[in-house]
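Asker: Quick one, fold the following:
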Amino acid sequence: MTRQGGSTATPPLPRLTAARAPLTREVEVVDEHGARERVSIPAERDLTIYVDRRELVTLMTLGAQPELLVLGYLLNQRLVKSAFDIESITVDWEVGAAAVKTHAGVDRIEERTAKKVVTTGCGQGSVFGELMADVDRIALPPTRMTQAQLYTLVNAIRLQESTYKSAGSVHGCALFTLGDEGGADAEMQIFVEDVGRHNAIDTIAGWMAMRPQEGEGALGPARVFYTTGRLTSEMVIKSAQMGVPIVVSRSGMTQMGYDVAQRVGLCAIGRATNRRFVCYAGADRLVLQPELAS
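Answerer: The predicted structure follows:
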């Protein structure tokens, strides 16, 4: 932050490359009848993150939006406070590297990355430091969602064109905004697929960070996060850190994920398929309309 004419000037958002890579590739397989055919599989690849020329971590990813993935990863790991801390993110798929340049470095980066926790994420995700650090400081907005909006959200995911439908073996995450509580509107803002659900939510975090004006005001837009994967502590904490108070999954929930959701006042809905669902935590955020379940 700099002073210009007595006022505080906001630094620019980071410069991002637009590196893209094929999400799938075709391979030849043999089926149960001995017949050969061509099928698509996800094109998993490695991406090593360097922060100010210091190697940090290697992520396994599809590479759909790698710059947003890197930005969201750094935010959700609490290594940077906002996108404004970063000058640029440059991804080069020829060498499988993402170069992050910050404005002022990462404070105590060696100390803060010394402890690594292997999570339940697909492909063995990892987080640095203490999972529960500062979780009690999170204040979530008083968002509520109707059962009708939940059904609209689940149906939007069902209709979404996806790598999963053509190749399988990936997780999908999406961010929705809600309209008036009395309505049934739930609008998808972004849909991301990756080999692990933790990568997909980090990419969404990066996408949100590049749109800080949309979160201005006391509450910001009413947001709901959706994932095809199970609701673990990592997913719940990341959603809460992103200021999203409602998470929906077509899968279940772990005990630690449940405990964290209760602790921060987050609404966690699982087993959400068609008109079925289970609200594990934060039921006060869900406006039930049981007549719609028939």
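Asker: all contacts plus neighbour counts: C-alpha atoms, from now on.
Answerer: Noted.
Asker: What's the local residue count around the residue nearest to Phe128 when sequence neighbours are not counted?
Answerer: Of all residues not flanking Phe128 in the chain, Lys116 sits nearest, at 4.5 Å (CA to CA, 6 or more residues apart in numbering). Neighbour count of Lys116, defined by other CA atoms under 10 Å: 13.
Asker: same check, this time on Ser251
Answerer: Other residues lying near Ser251 total 17 when counted by other CA under 10 Å.
Asker: Just confirm it is within a helix.
Answerer: No. Per DSSP: H, G, I helix; E, B strand; the rest coil, Ser251 lies outside any helix segment and is coil.
Asker: pretty sure it contacts Arg230?
Answerer: Yes. If you go by CA atoms under 8 Å, Ser251 and Arg230 touch, sitting 4.9 Å apart.
Asker: Next, show the common contact partners of those two.
Answerer: Listed as contacting both Ser251 and Arg230 by CA atoms under 8 Å, 6 or more residues apart in numbering are Gly270.
Asker: Tell me which residue is most central in this structure.
Answerer: Residue closest to the mean C-alpha point of the chain, counted by CA atoms, centre = their mean, is Ile201 at 1.0 Å.
Asker: Please, which helix or strand holds that one?
Answerer: Here Ile201, judged by DSSP states H and E, is contained in helix 197-209.
Asker: what helices or strands is that helix leaning on?
Answerer: With contacts taken as 3 or more CA pairs under 8 Å, 6 or more residues apart in numbering; DSSP states H and E, helix 197-209 sits against helix 66-76, strand 171-178, strand 186-194, helix 233-241.
Asker: Mind checking the ones you listed for the one nearest to Lys101?
Answerer: For the helices and strands packed on helix 197-209, the distance to Lys101 is smallest for helix 66-76, at 11.1 Å, taking CA to CA.
Asker: To compare against the first, here's the next sequence to fold:
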Amino acid sequence: MLSAISRGRDVAAPARAVPEETAVALVYDGSTEAVMMATPADLEDFAVGFSLVEGIVGSPGEITDLSIVAGPAGIELRLWLAAPRADAYGRRRRRLAGPTGCGLCGIESLDEAMRPARRIASDLSVASTDVAAAISALEAAQHLAHATHATHAAGFFVPGRGLVALREDVGRHNALDKLAGALARRGIAGAGGVVVITSRVSVEMVQKTAAIGAPVLIAVSAPTALAVRTAQAAGLTLVVMARGTGFEVYAGVERLRDLAPHG
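Answerer: As a prediction, this is how the structure comes out:
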């Protein structure tokens, strides 16, 4: 991690640290699926979480081998899949490789980008005080953000227990993928808690939260209209602009037991 010399500030104040950002390639059975710019930490969680939320595998057990290979241009996360997942992945790769050769063009990639979010199945309810507690716990646990002011975080909060997992990254999507992997590797079911994030809510953040199985997504910033519609269709409670004790609910207010309409 780099650091800078401050000018125009209190000379006694420590210089700000700078987070690392590295090209990270996710490679399945020898084929590169994606290259992400990411913080090179918790990479096992990243590999597993990305694989799960993108539907490449259904469980961590379908990954038979995972190796982290660093090179001069970046890091490769090399994953090998068990059959029949390996066969299904091979068919998917062949289908997406269109005549342009880019592998991400045409109607298949549009359908994938706009795929319906997984329908939430959870009877969890939370109180307004849980929203404030989740935000407070997330803020306190962001060690990399406190040092750099340049990273995002995604956490998993369980009412009555507190924050049970947190991952940070320069990318908001990456942080949520890492969280998904951390939960799966520890055997923590998403249905029992809420996801809390430091970023705005785009449709991808809703899709990834639904893939985790968490019934509530709490964010410090605002959502897009597509994210709201996707959350409503998935039965996901969407709490945004959560700062201090204030917040706004755009979907699934019935899970907030002290705000839900009665009768």
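Asker: TM-score for the pair, please.
Answerer: The TM-score (TM-score structural alignment, normalised by the length of the second structure) is 0.83; 243 aligned residues with a CA RMSD of 2.5 Å.
Asker: ok now do the residue nearest to Phe128 of the first structure, which residues does it touch?
Answerer: By CA under 8 Å, 6+ apart, the contact set of Lys116 of the first structure is 126-129.
Asker: In helices, which of these appear?
Answerer: Using DSSP state H, no member of the contacts of Lys116 of the first structure falls within helices.
Asker: Nearest to Thr146 of the first structure among the residues you listed?
Answerer: Closest approach between the contacts of Lys116 of the first structure and Thr146 of the first structure, by CA to CA: Val127, at 33.3 Å.
Asker: that older thread, ok, and the closest non-adjacent residue to the counterpart of the residue nearest to the centre of the first structure in the second structure?
Answerer: Ile201 of the first structure maps onto Leu176 in the second structure when the alignment is built from TM-score structural alignment. Once flanking residues are discounted, Leu176 of the second structure sits nearest to Ala154: 5.3 Å by CA to CA, 6+ apart.
Asker: Show me what that neighbour aligns to in the first structure.
Answerer: Structural alignment (TM-score structural alignment) places Ala154 of the second structure against Cys173 in the first structure.
Asker: so its match sits right up against Val195, yeah?
Answerer: No. At 11.2 Å, Cys173 of the first structure does not count as touching Val195 under the criterion of CA under 8 Å.
Asker: if we can go back for a sec, mind putting the helices and strands packed on helix 197-209 of the first structure into CSV with mean neighbour count and distance to Phe84 of the first structure?
Answerer: Shown next, in CSV, are those (neighbours: other CA atoms under 10 Å; distance: least, CA to CA, whole Å):
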stretch, mean neighbour count, distance to Phe84 of the first structure
helix 66-76, 26, 11
strand 171-178, 22, 22
strand 186-194, 20, 21
helix 233-241, 23, 17
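Asker: Which among the ones you listed is found nearest to Gln262 of the first structure?
Answerer: Closest to Gln262 of the first structure of these, according to CA to CA: helix 233-241, at 10.2 Å.
Asker: what's in contact with the closest one?
Answerer: Contacts for helix 233-241 of the first structure (CA under 8 Å, 6+ apart): 76, 119, 131-132, 135, 138, 140, 198, 201, 225, 245, 247, 254, 256-258, 260-261, 264, 266.
Asker: Which of these fall within helices?
Answerer: 76, 198, 201, 256-258, 260-261, 264.
Asker: between those, which has the most around it?
Answerer: Ile201 (30 neighbours).
Asker: thinking that residue is in contact with His171, fair?
Answerer: No. Assessed by CA under 8 Å, Ile201 of the first structure is found out of contact with His171, at 10.1 Å.
Asker: which SS class is Val27 of the second structure?
Answerer: Once three-state DSSP is applied, Val27 of the second structure turns out strand.
Asker: What's the match for it in the first structure?
Answerer: Counting by TM-score structural alignment, Val27 of the second structure lines up with Tyr50 in the first structure.
Asker: how much space between its match and Leu140 of the first structure?
Answerer: Per CA to CA, to the nearest Å, Tyr50 of the first structure is found 32 Å from Leu140 of the first structure.
Asker: Turn the helices and strands packed on helix 197-209 of the first structure into TSV, columns for distance to Arg285 of the first structure.
Answerer: Below are these laid out as TSV (distance: least, CA to CA, whole Å):
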stretch	distance to Arg285 of the first structure
helix 66-76	24
strand 171-178	13
strand 186-194	15
helix 233-241	14
